[in-house]
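**Q** this one's structure only:
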């Protein structure tokens, strides 16, 4: 266990640029001349240095990319642990913790740790928005293609942040001043669409005018400066965001989803298109979940994952998790929201199956097929039927995880989620029958109701999006699927409904201390008080 519970960065919104150490390492290793004196503190990097070989812009784009999931280059997973792992990764039903943080009362059972709740906000602004602002300042006019990539990454990072808190200081970021007003979440989403549309247009024009050029090849840890893939990713991100707002703004959702799919460069369709941050040019990417699973020993398979993957006899099970040490030959998950007495009670449950060098996943082709399947279910033009796109999503996910041929799995009309048994404490069991246990099967049934079809799509999407708990939690909140076991112990004092489950994180304490007036105004954009039981703008179902 290793994490800092405070994460109170004073003056975040003063927008002082932060240069990632990995970016500095990149500049030291990628050029052989003019850098003898570059082994200096990052804050001493000068504008003249940053003009050389696009290196300056590359540093900031690298910083953005490696902090969508925090600190992918450092080997220190503490920021990721509190920004996502001890919140969204748990609330999504993907993972469980054996560790009795704060004496057993913590975010996992709705005793909200304020220091933890600051982390996602702070990383978003100090590591992503500040870097994007530097690219904007240096390149928006002179290198619009690089600014377009930086803007796409910003949207990828910040949609995750707004989907945690709701309103944010966003559209007026970087305009100067000590404090920044908040935007409502609907206006932030509208800005996302504008930014993605502009970036797609800019990169399309660049590719047509400069075929084969890769200006960011040395600093792009995702696509190696393949701008065609960046366009496909931007379209796919646009589709993801369109689906997110389907219950809040259905007309706009349909418009943006159809635009994304019909674009001439299309969306992600093969695993070669998957967006992953990976080791590049000697800069090592360390997967934070490997750190939290192995050296820290603080995260394990969830009870929900055990229930679905074991119940479905899912061949991806061994790709996702390792057999339990405590129960050899079995896969054993931890139910969230239970009373943890001692770490040793469940530390021997199934570990996550990551290597230190595993790429960090942003988005996969499988997710996009499931998004298109849902869009087709709504009657949108998604280039296929709900069934065909649903089945393609499963097949592509199987291929991604080397799980063999998916035909038998796709045609399984019998298997369901398995009951859950906690061998340490039977009070945590989920029996069959139970309203908390899913009854959805795998095989598509065109005669099912809309909701039954939607549950089938989202359940398989949930399996394929693993391990991105942030995306899975958002989709659970949006749709109510898959069925995620509610907490056993609810320490929220009545603020969070046990059945409805947690809907957001409260604004950071640091904002109430440093941006007091504006965060106070931001509460008016919420549908209720600034607490974890209040739904976000798009959470309308």
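**A** Cool, the structure landed. As the structure is a computational prediction, the values presented were derived from the model and not from experiment.
**Q** could you use CA atoms for every contact and neighbour count after this?
**A** Fine.
**Q** which strands and helices sit next to the helix or strand harbouring residue 304?
**A** Taking DSSP states H and E as the criterion, residue 304 maps to helix 303-311. Helix 303-311 makes packing contacts with strand 95-96 when contacts are defined by 3 or more C-alpha pairs under 8 Å, 6 or more residues apart in numbering; DSSP states H and E.
**Q** other residues contacting the strand it packs on?
**A** The contact list for strand 95-96 (C-alpha atoms under 8 Å, 6 or more residues apart in numbering) reads 89-90, 299-303, 305, 333-336.
**Q** do the same with stretch 523-540
**A** 163, 165-167, 184-186, 244-248, 477-478, 495-497, 501-507.
**Q** same check, this time on stretch 328-340
**A** Contacts for stretch 328-340 (C-alpha under 8 Å, 6+ apart): 90-91, 93, 95-100, 104-105, 108-110, 300-306, 310, 321-324, 346, 349-350, 422, 428, 485-490.
**Q** likewise for stretch 248-263?
**A** Contacting residues not belonging to stretch 248-263 are listed as 193, 235-236, 238-239, 242-246, 266-267, 375, 380-383, 537-540 [C-alpha under 8 Å, 6+ apart].
**Q** run the last query once more with 6 Å
**A** Defining contact as C-alpha atoms under 6 Å, 6 or more residues apart in numbering, one finds that stretch 248-263 is touched by 235, 239, 242, 245-246, 538, 540.
**Q** of the contacts of stretch 328-340, which belong to helices?
**A** Helix and strand membership here follows DSSP state H; of the contacts of stretch 328-340, those in helices are 90-91, 303-306, 310.
**Q** can you give me the helices for the stretch 251-400 of the chain?
**A** Assigned by DSSP state H, counting those that start in this stretch, the stretch 251-400 of the chain shows helices spanning 288-293, 303-311, 317-320, 365-377, 386-400.
**Q** again but with the stretch 401-541 of the chain, I slipped
**A** 407-410, 450-465, 469-479, 509-514, 516-522.
**Q** tell me, what residue is most central in the protein?
**A** By C-alpha atoms, centre = their mean, the chain has its centre lying nearest to residue 470, at 4.2 Å.
**Q** circling back to that earlier point, selecting buried members of the contacts of stretch 523-540 in ChimeraX, what would you type?
**A** Remark: buried members of these, expressed as a ChimeraX selection using 16 or more other C-alpha atoms under 10 Å:
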select :163,165,166,167,184,185,186,244,245,246,247,248,477,478,496,497,501,502,503,504,505,506,507
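**Q** related to what we said a few turns ago, got the angle for the helix holding residue 304 vs helix 450-465?
**A** Comparing the axes of helix 303-311 and helix 450-465 via axes from the mean of the first three to the mean of the last three C-alpha atoms, to 10 degrees yields an angle of 100 degrees.
**Q** and here's the other structure:
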């Protein structure tokens, strides 16, 4: 109880005294949304910033250059393909995250004693949990400022997750859907004032976080999965419940769908990896439906909606972890990256600059429930029913014909890793039910929810990934043995900003100790992934 109390008061303390961030804070509020109550203004600011990485600067540097690479959704440039930490980028995320959290905490603190603002308070608590959980997935144990404004201790992940579950349960239960919480529905950029959707988002986020404990604490995982599934308001029930962060789309820097800007405005191709190529190839048994000089005969119908054939007409991926200094082997591939490899579809993904950013979708909830049922964490429907719902919802969202969906779900054709779409087909390596579930979840979350793809890779070593050819010695210790069943071949976290060594040295060192023997390296697993579980049965390299 003492730990929980300290964590709770420390988090709330951000809204009271944080000497590094409070100078001119009232003016920031007035300039941002001058006509709103300060608590509402703070929440609106946190919603906008936390849902979009506050624009292109952090989205490119944290999501696109780091997380998209770690999840093998894209091979998009030289900066972090070998996992070497970029301290400047990490400092920016660290600093901005705590600024966003300050606004959420100020909203919570300003409404906690006002029963008439319980909905505003609840939404702010839910959103704070979303932002902080994303941040911890990137770095690991992190500090919380105290009410004295001093540099704070790093809090271990186990205690933060305990706090998250409590927060989400209480906040969801406290919501009164008969009343509002913002002065105008447009101030709620996520759900436009729909508190029923906020409840379902909270419970679905609870489910996401609970499943993450499947390996480290199966008992707690099962308990919290059940709590999430049975919570007031229920889980997301359709694609219309999807949580999205809207883009201002005014053509200014960072105010458009960022992948559109990277590829269409800048001309920098977001290139498919060989991992994605293997996942899509032959899956579902449906014929390739685009013109191309080189392509698989059969392809998951989402494959060409995600990636268009290259400039040369080639629907193929590039290997991850290439080393430009290997002039005989890797450099020629990198030099031809813009013309030889499939890239983000300009017809479906980046056809305009207005696409909102997906945060948590109904399809993910379906696959979370499929896994929970398959592994005995909950009994709610059947794993196959949830799996089929998830595949169908994903296909429908991308305009796949109903007849093709039916064909797909019956197909025993194996993809490049040995996985088929039909839930009942168990033949061959790489084709367990869990491999099917996580493969489909991986596909459905593309491209915006790459963090969850990386989370599943760290937690389960699924789906199968191509091992990188090279990793930077500055990143961590990796065997590079080309064994796809060895979780140690894949990145586990991002290193802390090195400014922490200077401004928060003692507590930084205590935080590093919470990581365990590996220290502050990208190869050190986070608490919930520390079992180094491997569920990959594919024997394809």
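**A** On my side now, so go ahead. Quick caveat: nothing in here was measured; it's all calculated off a predicted structure.
**Q** what lines up with residue 137 of structure 2 in structure 1?
**A** The criterion is TM-score structural alignment: under it, residue 137 of structure 2 has residue 163 as its aligned partner in structure 1.
**Q** helix/strand/coil for its match?
**A** At residue 163 of structure 1 the chain is in helix, as set by DSSP: H, G, I helix; E, B strand; the rest coil.
**Q** now it: closest residue in space, sequence neighbours ignored.
**A** Distances taken as C-alpha to C-alpha, 6 or more residues apart in numbering place residue 474 nearest to residue 163 of structure 1, at 6.8 Å, with adjacent residues excluded.
**Q** which residue in structure 2 aligns with that neighbour?
**A** Checking with TM-score structural alignment, residue 474 of structure 1 has residue 455 as its match.
**Q** related to what we said a few turns ago, the helices of the stretch 401-541 of structure 1: which one's closest to residue 367 of structure 1?
**A** In terms of C-alpha to C-alpha, the element of the helices of the stretch 401-541 of structure 1 nearest to residue 367 of structure 1 is helix 450-465, at 6.0 Å.
**Q** on average, how far is that closest one from the matching bit in structure 2?
**A** In the superposition against structure 2, helix 450-465 of structure 1 averages 2.0 Å from its aligned positions (mean C-alpha distance after the TM-score superposition for structure 1).
**Q** which parts of that helix are buried?
**A** Judged by neighbour count using 16+ other C-alpha under 10 Å, the buried positions of helix 450-465 of structure 1 are 452-465.
**Q** what's the local residue count around the match of residue 474 of structure 1?
**A** Residue crowding around residue 455 of structure 2 was assessed by other C-alpha atoms under 10 Å; the count is 21.
**Q** please apply the same query to residue 499 of structure 1.
**A** A total of 11 residues lie near residue 499 of structure 1 under the criterion other C-alpha under 10 Å.
**Q** tabulate the contacts of strand 95-96 of structure 1 (JSON lines), appending distance to residue 30 of structure 1.
**A** Conversion of the contacts of strand 95-96 of structure 1 to JSON lines gives the following (distance: C-alpha to C-alpha, whole Å):
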{"residue": "89", "distance to residue 30 of structure 1": "35"}
{"residue": "90", "distance to residue 30 of structure 1": "39"}
{"residue": "299", "distance to residue 30 of structure 1": "36"}
{"residue": "300", "distance to residue 30 of structure 1": "38"}
{"residue": "301", "distance to residue 30 of structure 1": "39"}
{"residue": "302", "distance to residue 30 of structure 1": "42"}
{"residue": "303", "distance to residue 30 of structure 1": "45"}
{"residue": "305", "distance to residue 30 of structure 1": "42"}
{"residue": "333", "distance to residue 30 of structure 1": "44"}
{"residue": "334", "distance to residue 30 of structure 1": "44"}
{"residue": "335", "distance to residue 30 of structure 1": "46"}
{"residue": "336", "distance to residue 30 of structure 1": "45"}
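**Q** most neighbours of all those residues, which one?
**A** residue 335 (33 neighbours).
**Q** quick one: map it onto structure 2.
**A** Using TM-score structural alignment, residue 335 of structure 1 lines up with residue 319 in structure 2.
**Q** try residue 317 of structure 1
**A** In structure 2, residue 317 of structure 1 lands on residue 303 (TM-score structural alignment).
**Q** tell me, how many residues neighbour that match?
**A** Using other C-alpha under 10 Å, the number of residues around residue 303 of structure 2 comes to 20.
**Q** circling back to that earlier point, closest one to residue 41 of structure 1 among the helices of the stretch 401-541 of structure 1?
**A** helix 509-514 (27.0 Å).
**Q** please identify the buried residues of that closest one?
**A** For helix 509-514 of structure 1, burial by neighbour count (16+ other C-alpha under 10 Å) applies to 509-511, 514.
**Q** so what corresponds to residue 444 of structure 1 in structure 2?
**A** Per TM-score structural alignment, the equivalent position to residue 444 of structure 1 in structure 2 is residue 423.
**Q** how close does its match sit to residue 480 of structure 2?
**A** Noted for residue 423 of structure 2: a distance of 33 Å to residue 480 of structure 2, by C-alpha to C-alpha, to the nearest Å.
**Q** over to residue 526 of structure 2?
**A** When distances are taken as C-alpha to C-alpha, residue 526 of structure 2 and residue 480 of structure 2 turn out to be 20 Å apart.
**Q** looking at those two, which has the bigger crowd around it?
**A** Comparing residue 526 of structure 2 with residue 480 by other C-alpha under 10 Å, the one with more neighbours is residue 526, at 25 against 16.
**Q** so which residues of structure 2 form strands?
**A** Taking DSSP state E to define them, one finds strands in structure 2 at 142-143, 154-155, 243-245, 307-308, 343-344, 357-360.
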